[in-house]
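> Prediction below, plus the sequence it came from.
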Amino acid sequence: MELLTALRTHRIVAIVRGADADAALRTVLTLAEEGLALIEVSLSGTDALDVIRRARAALGPAAPLGAGTVLTAEDAAAVREAGADFVVTPAVCEGVTEAKRLGLPVLAGVMTPSDIVAAQRLGADAYKLFPAAQAGGPGYLEALRGPFPDAPFVPVGGVDDEAARAYLARGATAVGVGSPLIGDAADGGSADALRERTRAFLDAVRLPAAQRQGSSA
């Protein structure tokens, strides 16, 4: 898949991490039904590889499906076998190198300029600014864009719908959202509430009409 194109188009990645594998799968499918196209299943959730396998079977081969918290070469190989077609890491680590070797696009976790340079050298497709809120929020993103004006940043960590708007306004390519969007859905919570939150986030990241028209001109 063309990860960078997808990030620029959809502008949000949902991060699913749950203690209940069946609920996590339902969460993935609910997000997809509501039109949220980029979904990441974190390996830190219960039976995450099985969730990825079942989600891939349910969504079909064409739907983007990511695996997160990929740290090692073994993680990268396992998520590829399970059906993930992009990888998200929390840091610049072995998972980046192996995922690229396997032909998977990577959203690599970074915080500092040194991290960004290291991730660039490994061929990362985009940069997960994590944890974004603790790093300094939208102001820190704007500061990083000085030395890295063309780098595709995806802030993750503490991103609610208002923060999503602020990051995108400061030049983020997309945002990654976990608990402010997922809530308790991946642990068995309300699917209806998840649907409402999903619609609110999709509205928050939607391009203004003028920009949509400009991008299609």
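Right, received. Where do you want to start?
> all contacts plus neighbour counts: C-alpha atoms, from now on.
Noted.
> Against residue 44, how distant is the closest residue to residue 46 other than its chain neighbours?
Nearest residue to residue 46, sequence neighbours excluded (C-alpha to C-alpha, 6 or more residues apart in numbering): residue 19, at 5.1 Å. Here residue 19 is placed at a distance of 9 Å from residue 44 (C-alpha to C-alpha, to the nearest Å).
> Pretty sure residue 15 sits against residue 40.
Yes: the pair residue 15 and residue 40 passes the contact test of C-alpha atoms under 8 Å, sitting 4.9 Å apart.
> Need the overlap of contacts for those two.
Residues touching both residue 15 and residue 40 by C-alpha atoms under 8 Å, 6 or more residues apart in numbering: residue 68.
> picking up where we left off before, okay, now the residue nearest to residue 46: neighbour count?
Per other C-alpha atoms under 10 Å, the neighbour tally for residue 19 reads 16.
> cool, and residue 195?
18.
> out of everything not next to it in sequence, what's closest to residue 70?
Using C-alpha to C-alpha, 6+ apart, the closest residue to residue 70 is residue 89 (5.0 Å).
> Measure how buried the closest residue to residue 53 other than its chain neighbours is and give me the count.
Once flanking residues are discounted, residue 53 sits nearest to residue 82: 4.9 Å by C-alpha to C-alpha, 6+ apart. If you count neighbours by other C-alpha under 10 Å, residue 82 ends up with 20.
> quick one: residue 82 from residue 171, how far?
For residue 82 relative to residue 171 (C-alpha to C-alpha), the value is 33 Å.
> Also residue 18?
Residue 18 is 30 Å from residue 171, by C-alpha to C-alpha.
> neighbour-wise, which of the two wins?
residue 18 (26 against 18).
> Surely residue 191 touches residue 185?
Yes: counting by C-alpha under 8 Å, residue 191 sits close enough to residue 185 to count as a contact (6.2 Å).
> Please say which of those two ends up with more neighbours.
Applying other C-alpha under 10 Å to residue 191 and residue 185 shows that residue 185 carries more neighbours, namely 26 against 19.
> what about versus this one:
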Amino acid sequence: MALNQDKLTALDVMRDAPVIPVIVLHDVAHAVPLARALVAGGIRMLEVTLRTPQALQCIELIAKEVPEAVAGAGTIRSAADAQASLLAGAKFGVSPGYTSAVGKACRDLGLPLLPGVATGSEIMNAQEDGYQQLKFFPAMQAGGLPMLKAWQGPFGDVTFCPTGGIHAGNAVEFLALSNVACVGGSWIVPTDAIQQGDWARIEQLAREATQLSR
């Protein structure tokens, strides 16, 4: 499916595939082959977390060298993070929590954001600022499936991407919920596979992830 990256919305990011990979890269040499393997497996929304000094350079390389991929930045915690991510070529952002400052910065930059929430109050704060597509994080530690089911009543207009503790064994349960559009997870980008350059394994994990029902 063709995608206009310049008019991307948070809902586009969430609906593209059942899983958004949560990627931690320590070596810039891994960025491009990893992105190509994920795209080959059917996953193109790639959340590269800002947890390492190399992250912004990795985003830049993916944006330049793998145009079929949609490079996003995770772990956005400030307006400065949002600005740096956009300059590096990120097309969307993901935050582990939510503040109005981060929400306003991303909105002003035109950077689609999936804000992280773990409580009803955080959901309400994000909604007040116009955000309806949210990341539930850390999903398992913050209540998991029962919490998402409880939120279906008061927050029936919100769509979630649960992240944190999601894996191949429980992803389908989350995807079956009406208020879940996708899940975030690192199981399709195992650290050992990245370190070993086992791109075939990652491509296969991505392909399997695209077959998860939702």
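Here it is on my side, so go on. Predicted model only: the values in this text are computed from it and were never measured.
> Please list all residues in contact with residue 173 of structure 1.
7-8, 11, 152-154.
> What lines up with it in structure 2?
Residue 173 of structure 1 maps onto residue 181 of structure 2 when the alignment is built from TM-score structural alignment.
> following the lengthiest helix in structure 1, which helix or strand comes up?
Secondary structure assigned by DSSP state H gives helix 191-205 as the longest helix of structure 1. Downstream of helix 191-205 of structure 1, the first helix or strand assigned by DSSP states H and E is helix 209-216.
> Just the strands from structure 1, written as ranges.
12-16, 38-42, 66-68, 86-88, 106-110, 126-129, 153-155, 175-177 (DSSP state E).
> Give me the mean deviation of the first one from structure 2.
In this overlay with structure 2, the average offset of strand 12-16 of structure 1 from its partner residues is 1.3 Å by mean C-alpha distance after the TM-score superposition for structure 1.
> now do the second one
On superposition with structure 2, the average gap between strand 38-42 of structure 1 and its aligned counterparts reaches 0.8 Å (mean C-alpha distance after the TM-score superposition for structure 1).
> Packing partners of that strand?
Packing partners of strand 38-42 of structure 1 (3 or more C-alpha pairs under 8 Å, 6 or more residues apart in numbering; DSSP states H and E): helix 3-10, strand 12-16, helix 21-33, helix 48-59, strand 66-68.
> go with 6 Å
With contacts taken as 3 or more C-alpha pairs under 6 Å, 6 or more residues apart in numbering; DSSP states H and E, strand 38-42 of structure 1 sits against strand 12-16, strand 66-68.
> Can you give me the neighbour number for residue 114 of structure 1?
That count, for residue 114 of structure 1 with other C-alpha under 10 Å as the rule, works out to 10.
> Distance check, the equivalent of it over in structure 2 against residue 22 of structure 2.
With TM-score structural alignment defining the correspondence, residue 114 of structure 1 maps onto residue 121 in structure 2. Residue 121 of structure 2 is 25 Å from residue 22 of structure 2, where distance means C-alpha to C-alpha.
> again, but for residue 105 of structure 2
Per C-alpha to C-alpha, residue 105 of structure 2 is found 22 Å from residue 22 of structure 2.
> Which of these two has more residues huddled nearby?
residue 22 (24 against 18).
> Structure 2: which residue goes with residue 127 of structure 1?
Looking across to structure 2 (by TM-score structural alignment), residue 127 of structure 1 lines up with residue 134.
> quick one, what contacts that match?
114-115, 160 (C-alpha atoms under 6 Å, 6 or more residues apart in numbering).
> hmm, try it at 7 Å
114-117, 159-161 (C-alpha atoms under 7 Å, 6 or more residues apart in numbering).
> I'd like the residues you listed as TSV, with neighbour count and distance to residue 55 of structure 2 appended.
Below are the contacts of residue 134 of structure 2 laid out as TSV (neighbours: other C-alpha atoms under 10 Å; distance: C-alpha to C-alpha, whole Å):
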residue	neighbour count	distance to residue 55 of structure 2
114	30	18
115	31	19
116	28	19
117	25	23
159	21	27
160	27	25
161	27	22
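> just to revisit the earlier point, which residues does the aligned partner of the residue nearest to residue 70 of structure 1 in structure 2 contact?
Under the alignment defined by TM-score structural alignment, residue 89 of structure 1 corresponds to residue 95 in structure 2. Residue 95 of structure 2 sits next to 74-77, 114-116 when contact means C-alpha under 7 Å, 6+ apart.
> which one of the contacts of residue 173 of structure 1 sits closest to residue 204 of structure 1?
residue 11 (9.8 Å; C-alpha to C-alpha).
> And that closest one? What does it align with in structure 2?
By TM-score structural alignment, residue 11 of structure 1 lines up with residue 18.
> With that, I have no additional questions.
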